[in-house]
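Student: This is the structure alone, sequence omitted:
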C-alpha cells in the first residue's frame, strides 16, 4: 500500500470513529479542509485506482459527518449497524490495495541500465493453433538490452494484450488491471544500446502465463551484460499485441483439443509415484509418459520458435538497432515452467546454442533417452516430498558437459516470476514462504553465474553459492557422473 493511501485510510477511519470527540475540539471547516487536503495528496502522488474505492467511501462518510456534526446520540441498534458497516468497508479498504498493490520491483544490481524494444517475427512455417489453414506462425519478442542511458520513456508493466489476456484468464474486467500502469519498471523503451557486444539469451515463458511477467528476473540478468530476447509464444501465453494493434490471447479451445483423452498416457507414471514404486520400476513408465504426453508436442513447437529466433541473429547483428551488438557465437537459452522444457529441447536440437537452463519446468520429450552435450542448469522450486518428480527420470543421463541441479528452498513455482509481487497473498500467488526479493536474488544469481561461466568464460565457482545462500541446494556434475564435483 502506498504512503498517502495509508494516510487516507487511517485519518478518515479515525475521524469517523471518534468524530464526536474531534468535533468538540475542531471546527467543521478545519476538518473539511484536512479531509480535502488528504484526498488531494493521495490522488496527486498516488493516483486513482479502483482498489481504493472502499477507502474513498470512508472519506465520503467522513466528509458528510464533518458537515453534519450531529451531537444527538443515535439508537443502539443504529449505532451497531453503522459500526458493522464501517468495519466491512474498512476491511475492504485495507484488503484490496494490499492484495493487488502498486508493487515495487527490486532494483537491478548490475552496472547497466536496462532498455527494451519490441521485435516481430512472421515466418513461413504453418500456424497449427488457429483454424485458418493460410495462417503462418508469427510471434512477438521483447528484447531487453544493456544501456548506459536512463532518460527514456519508462516501459509500462505488461503490454495491453498481456493485461487483457490475464484479465480474461481470471474472468476479470480488463479495466481492473489499469493500475499496473502505476508500477515503475525502471526499464526504458528504445534507449540506445551500450557500445559493446553482449552474449544473447533467448527466454521462453510458462504456459498460459504473462510472457512479459518476468521483469524482476530478466532486468537483473540484463543489467549484468546480457541481451535477452523474450519470446511471446502466440496463443499459448495469456496475450500478445502485434504491431498492427491486433491482440491475440490464449486459445482455450485448442488447449482443450490437444489435451482431450491424453490423461491415460501419463496416469500410469503418476500412479508409480503414488504407489511407492522404486526408481527402477518407475523408469519405463515415466520414460514413456515423457515422450508421448501431449505437452511433448508443445515443447517441440516452442523449441521451433526458439530456433527461429536463433536463425535471425546474424541478420539483426549485421544491420539495424543491434548491429555489432550481438555476440552470435555465445548464445544461451533458458525458460520457466514449460518454457524451461522448451529451452532444454532447443539445446538438444541446435548446435549454435552453447548452454541452457530450465527454471522449474518438466523436461518433456526426447531427453529421457539421451543426454545433453552442452552445459545445462536445472533449478527447481521446493516441491513437496511426495511430488511426482518426473525430472529425476528425464535427467538421469545428465550431460556430457557440466550439469547443474539446484533447488531453491522455501519457494513455489511462481517465485521465478513477478506474481509474488503482483499478488502478495501466498495462498493466491502459489509462492513459497521465502521473501520474494530473496527468491529472485538467488534465482538470478545462479542463472547469471551459470551463463557467466559458460558464455563469458568467467572463472565462476557455482558450488560456492551454497555457502552464500542457505536456501540454495546446488549440485554440480561433470560428464555423466552422478557424483557432484567442484567446478
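Tutor: Thanks, I have it. Treat the numbers as computed from the prediction; the structure is a model and nothing was measured.
Student: going forward, measure contacts and count neighbours with C-alpha atoms only.
Tutor: Noted.
Student: my guess is residue 454 contacts residue 376, does it?
Tutor: No. Taking contacts as CA atoms under 8 Å, residue 454 lies outside contact range of residue 376: 9.5 Å.
Student: ok, these two, which is more surrounded?
Tutor: In this view residue 454 and residue 376 are compared by other CA atoms under 10 Å, and residue 376 has more residues nearby, 30 against 21.
Student: also this one, for the comparison:
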C-alpha cells in the first residue's frame, strides 16, 4: 500500500510538534490549521486485504570509512531549573553519541527510538493506528552499542532537532558524520519533544509546545520560541563542559578534539546553532537547516565564524523569511545560503527515508528520499570538513551538475 499525503501550511499557533510529522504524515485534503492548532487528520485509504505487513525501515548506509559506535548519556545540570516544568527540578539532557569505531567491535545495533516515543510522535497527528509505532521505533541503524572507538582525536559536532521532534530523526546525519570521522552529540531537550523516554522508563511530553500554543498572538509565541532557542544554547554549553571539561561524563571523551567544534540543527535547532555560537566561543561553525531565526543572535554577528543556511525552495529563498535575509546580511565570516528545489521542511531529517519505506508519499515535497539524504549529507559534511578540518570543499563553491536541485542564493 502507498498512502498519498499532502502538506498544508500551519499557522504559527500550531506547535512544531505538529510539524514534526508533517512530512511523514500530513493528511490529504486536510483543512488549513486554525489559530488553535493543526488541521485534523482525515481518513486514509485502507490497505488491501492482500497487503503484506511492511518491514521496519532502514536508514541509508553511511558512506565514510569508519564503523560507528553509539553511547547514550543522561546528564543533569544542577545549576538550572527546568524552564518548562520547574517542579521537575534541575534541567536534564538525554544525549546520543555517535563516534568513529573500530570495525568488528560492539554489541547489538543501536536502537532508533523507543516504541512509546514513536507512538507519541505518530499520535500527535492521529496516525498511531495507521503507521505501527513498533515499525518506526524499530528503524534499523548502522551504529553498534559499546563499540571501541577508533584511534585518534576527532572534531565534535553537536546536533539539535526541531521543536517537538525527537532527536532520533537526525540519526542518519549523525551516523554519516561519524563514519566520516566526527564525534556527534545529538540532544533531546526535555519537554520540547512529543516524547522523550528517560532511562528509568518515564516519558516526558512537550510542555513547551503547550506553552507556545497558549500564547495570545504571534509576537508572544515568537518570544517563547526565542526562549526555547536560548535555553538550548545553555544546554549545549553545559554539554560541552561535560564532554570536554576536566571531569568528562563520557568514557571516550579523549577521542574528542575540543579545539574543533561545530553545531547543526533542524528547524528551531538551526536557530539554536546560531544562539549557541553567539553565547559560546567554543563552537567554531554552525548550520541552520530550514529554521527561522527567532532570536537576535545573527544580528550580533558571529565574529567571523563560518555559517551555512540550508533550506527549502522557495520557503527559505530570499524574501520569503525575513529572518534569513537579516541573518545573511549580518553574518560576517564564510557563509553560504543554499536552498533545495522540491524539498520540504523535513527533507533534512530521516523522515523522508522512513516515510518512503513505509509507503507514504508527500506530493508537496516531491524530492525523493535518496536525493534528500544525499544532498543533506554531502553539503553538511562538506561544510564541516572545510570549517573544522581545513579541507577543500569544492561543493560549496557554486552549483554543480550532480546536484541540480541545490540553488546558491546571493553567490
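Tutor: Structure received. Keep in mind it's a predicted model, so treat the numbers as computed, not measured.
Student: Overlap of the contact sets of residue 454 and residue 376 of structure 1?
Tutor: Listed as contacting both residue 454 of structure 1 and residue 376 by CA atoms under 8 Å, 6 or more residues apart in numbering are residue 355.
Student: Can you give me the distance of the equivalent of residue 250 of structure 1 over in structure 2 to residue 294 of structure 2?
Tutor: In structure 2, the residue matched to residue 250 of structure 1 (TM-score structural alignment) is residue 206. For residue 206 of structure 2, the distance to residue 294 of structure 2 (CA to CA, to the nearest Å) stands at 19 Å.
Student: Mind listing residues that contact the strand ranked longest in structure 2?
Tutor: Ranked by residue count and defined by DSSP state E, the top strand of structure 2 is strand 67-81. For strand 67-81 of structure 2, contacts defined as CA under 8 Å, 6+ apart pick out 88-103, 106, 110, 142-149, 175, 178-179, 198-199, 238, 249-250.
Student: hmm, 6 Å instead?
Tutor: 89-101, 103, 143-145, 147 (CA atoms under 6 Å, 6 or more residues apart in numbering).
Student: With stretch 334-350 of structure 1 instead?
Tutor: For stretch 334-350 of structure 1, contacts defined as CA under 6 Å, 6+ apart pick out 203-207, 299, 302-303, 333, 353, 356-363.
Student: And stretch 410-430 of structure 1, how far out from the chain middle?
Tutor: Distance, stretch centre to chain centre, for stretch 410-430 of structure 1: 9 Å (CA atoms, centre = their mean, to the nearest Å).
Student: all strands for the stretch 301-411 of structure 2, in order.
Tutor: In the stretch 301-411 of structure 2, strands defined by DSSP state E, counting those that start in this stretch lie at 307-313, 335-341, 360-361, 406-409, listed in chain order.
Student: Who are the packing partners of the last one?
Tutor: Read it as strand 406-409 of structure 2. Under the contact criterion of 3 or more CA pairs under 6 Å, 6 or more residues apart in numbering; DSSP states H and E, strand 406-409 of structure 2 touches strand 335-341.
Student: for the first one, same thing?
Tutor: Judged by 3+ CA pairs under 6 Å, 6+ apart, strand 307-313 of structure 2 is in contact with strand 285-289, strand 335-341.
Student: Could you pull out the helices in the stretch 51-200 of structure 2 for me?
Tutor: Applying DSSP state H, counting those that start in this stretch to the stretch 51-200 of structure 2 gives helices spanning 115-123, 133-137, 171-179.
Student: Can you tell me which of those is packed in deepest?
Tutor: Highest mean neighbour count of the helices of the stretch 51-200 of structure 2: helix 171-179, a mean of 27 (counted as mean count of other CA atoms under 10 Å).
Student: tell me, that one lands on which residues of structure 1?
Tutor: On structure 1, the counterpart of helix 171-179 of structure 2 by TM-score structural alignment is residues 215-223.
Student: Identify the residues contacting the residue nearest to the spatial centre of structure 1.
Tutor: Centrality entry for structure 1: nearest residue to the mean C-alpha point is residue 417, 2.6 Å, by CA atoms, centre = their mean. By CA under 6 Å, 6+ apart, the residues touching residue 417 of structure 1 are residue 214.
Student: Give me the aligned partner of it over in structure 2.
Tutor: Aligned by TM-score structural alignment, residue 417 of structure 1 pairs with residue 349 of structure 2.
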